[in-house]
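Novice: when you get a sec, could you give me coordinates for this:
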Amino acid sequence: MDLSVFLIQLLNSLQYGLLLYLVAMGLTLIFGIMGVINLAHGSFYMIGAYMAYALAPLVGGNFFLTLLVGLVLAVILGYLLEWAFFSFLYDREHLQQVLMTYGLILVFEEVRSLLVGDDVYGVSVPDILSGSIALGDVMTYPVYRLFVSAVCLLLALGMYLVFTRTRLGMMIRAGSVNREMVQSLGIDIKFLYRVVFAAGVAIAAFAGMISAPVSSIYPGMGNQVLIICFVVVVIGGIGSIRGAFFAALLIGLVDTFGKVLLPEASGVLVYVLMALILLWKPNGLFKAG
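Specialist: This next block holds a predicted model:
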């Protein structure tokens, strides 16, 4: 493997890991902080991708306006879902949470089929980001993929600062440890959890929207990303934003280079990595927070 090929695969692994982190960050917020096993989280990623496809003609094909409108709709969807469904799951057994959220997967898939059908779709890369940069004499790398990585990094940094350096983040972390104490201080924990859930849904949907131009949009795409996101959460440590970040980057490296160097075993390398890390640190790489 020469230097230019190695650099391309490194950039691919970074982009994949950062996209994975965006989806997994919403999952670790809902699962680790709110205590709900949300099997429907991958569907929010799928919804985001389909919104990127469906909203584009309605806003004149402006990709950035599509992202903005889709993000607003995702926040509204998350807020309403928490109010209508998830607010009743906090004190329920995990089996009830699993059954409820699995039912939501079926509902989302059926609604998607009724609205846009079961065909495979694609989203065009915006013209301003459609170029490539040279890597060596013959290799090039798409500018849009670099844009995706940069946006993911900025969003990851922003979310980390919110949860570790702001009063809102302090209230959310306190609410995950002792809900009754936070309520006794006069904080509306129900509204706080609603905001957290809406943020988790919006982040996953945003990941789906920005990934749409570099991958196909197809039925059931959320189910595949859900499994790997649970692996990210487990490796990083349940409820750990920082852990999810490092775990997603690690999985991105293992998966990308595994497909290049060990294609026959690439399908199991991520799960072998998870097993080895859990043997070393059974609670994941980092503590919650």
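Novice: hey, let's count contacts and neighbours off CA atoms from now on
Specialist: Will do.
Novice: quick one, what contacts V36?
Specialist: Each residue near V36 by Cα atoms under 8 Å, 6 or more residues apart in numbering is listed here: I30, L89, Y90, H94, Q97.
Novice: among these, which pair sits farthest apart?
Specialist: The distance between the two most remote of the contacts of V36 (Cα to Cα) is 13.2 Å, for I30 and H94.
Novice: residues shared between the contacts of these two?
Specialist: V36, I37.
Novice: which of those two has more residues huddled nearby?
Specialist: I30 (24 against 15; other Cα atoms under 10 Å).
Novice: next up, for comparison:
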Amino acid sequence: MSIFLAQLLTGLAYGMLYFMIAAGLTIILGVMNVVNLAHGTLFMLGAYIVFTFISDELNFWIALLISVLLTAVLGIILEKLLIKHVYGKELEQVLLTFGLSFIIADVVKWIWGTEMQTLPVPALLDASLSIGEMVFPLYRLFVVFIGCLLALLLWYLESKTRIGAIIRAGVDDRAMVGALGINVGLVFTGVFAFGAALAGLSGALGGPLIGMYTGMDNEILVTSLIVVVIGGLGSWKGSFISAILVGVIETFGKVWFPSLSMLIVFLIMMVVLIIRPQGLFGREVA
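Specialist: Below you'll find the predicted structure:
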């Protein structure tokens, strides 16, 4: 029973990590209708930025804040200089963001090298918690807490604030939002920056869990796309449920069926798409 509980909590920790990056991806997709294939590299960049500033003897939490701010600023720059020119052009979006992912990944290799790096757990959370007969890392429980806190924040922003109302309206009818005098361009820039900041946050928190290595951007992008597709395009609520499902299944799969864990996840995605092509919480397109 203790082993089962430990694996379940581990799956929740990875699920919350997947949710944090998938939430940014699905918000950008839902509001801006942009498939950002460079999202995984922003995740990787967030981890390496924290690693750099910790190496300069800065506190982990300050380094995390710097990472989130820098990835958000990078998101603003990318949206203003490049992304805004390909709105409504799906093929151009895919090619542009795919190319950006290669450029950012090569910059990361150029600056930090190709050797696997380790991001230390912050001293405050470098401990274990006894739950019955089980001892579980406190940092993983912290990641679960942050993921749940982010879900509450997104719910509040969506349902209780004017910005959330504008974003919901933009998802339904962007032309009408623009006709009401709302600066849609500014909203899009803010949404893209917020999504990039979530990628940076998930990378910074994910570094101590999964390490840092070349290729991690592609792996996390594939997993986050699976989460978004299962949950429903543009639905952060769907991403939350889907991320937990993927995280738990992947974790238990690695224990019981090590060579088939990702295959099981892909099979679940196929079943969901057959039953509900729009995803668990996606809306049907008329």
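Novice: how close does the helix ranked longest in structure 2 sit to structure 1?
Specialist: In structure 2, ranked by residue count with DSSP state H as the criterion, the top helix is helix 2-32. Aligned to structure 1 and superposed, helix 2-32 of structure 2 gives a mean residue distance of 0.7 Å (mean Cα distance after the TM-score superposition for structure 1).
Novice: quick one: that helix aligns where in structure 1?
Specialist: Residues 4-34 of structure 1 are where helix 2-32 of structure 2 aligns, taking TM-score structural alignment as the criterion.
Novice: G237 of structure 1: how many residues sit nearby?
Specialist: 26.
Novice: how close does it sit to I277 of structure 1?
Specialist: 11 Å (Cα to Cα, to the nearest Å).
Novice: and for V268 of structure 1?
Specialist: 14 Å.
Novice: of the two, who's got more company?
Specialist: Neighbours per residue (other Cα under 10 Å) separate V268 of structure 1 from I277, with I277 holding more: 17 against 12.
Novice: any idea what the more buried one aligns with in structure 2?
Specialist: So I277 of structure 1 corresponds to V272, using TM-score structural alignment.
Novice: dump the residue contacts of L10 of structure 1.
Specialist: For L10 of structure 1, the contact set (Cα under 8 Å, 6+ apart) comprises L253.
Novice: rewinding a little: can you redo the contacts of V36 of structure 1 as TSV with secondary structure and distance to S215 of structure 1?
Specialist: Shown next, in TSV, are the contacts of V36 of structure 1 (DSSP: H, G, I helix; E, B strand; the rest coil; distance: Cα to Cα, whole Å):
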residue	secondary structure	distance to S215 of structure 1
I30	helix	26
L89	coil	34
Y90	coil	35
H94	helix	33
Q97	helix	31
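Novice: for those, which ones persist in structure 2?
Specialist: Among the contacts of V36 of structure 1, the contacts conserved in structure 2 (both residues aligned by TM-score structural alignment, their matches' Cα atoms under 8 Å) are I30, Y90, H94, Q97.
Novice: for V69 of structure 1, state which of these is nearest.
Specialist: Using Cα to Cα, the kept ones among the contacts of V36 of structure 1 come closest to V69 of structure 1 at I30, 23.2 Å.
Novice: distance of the closest one from I172 of structure 1?
Specialist: 11 Å.
Novice: can you name the farthest residue from the center of structure 2?
Specialist: E133 (32.9 Å; Cα atoms, centre = their mean).
Novice: excluding chain neighbours, what is closest to it?
Specialist: S2 (6.5 Å; Cα to Cα, 6 or more residues apart in numbering).
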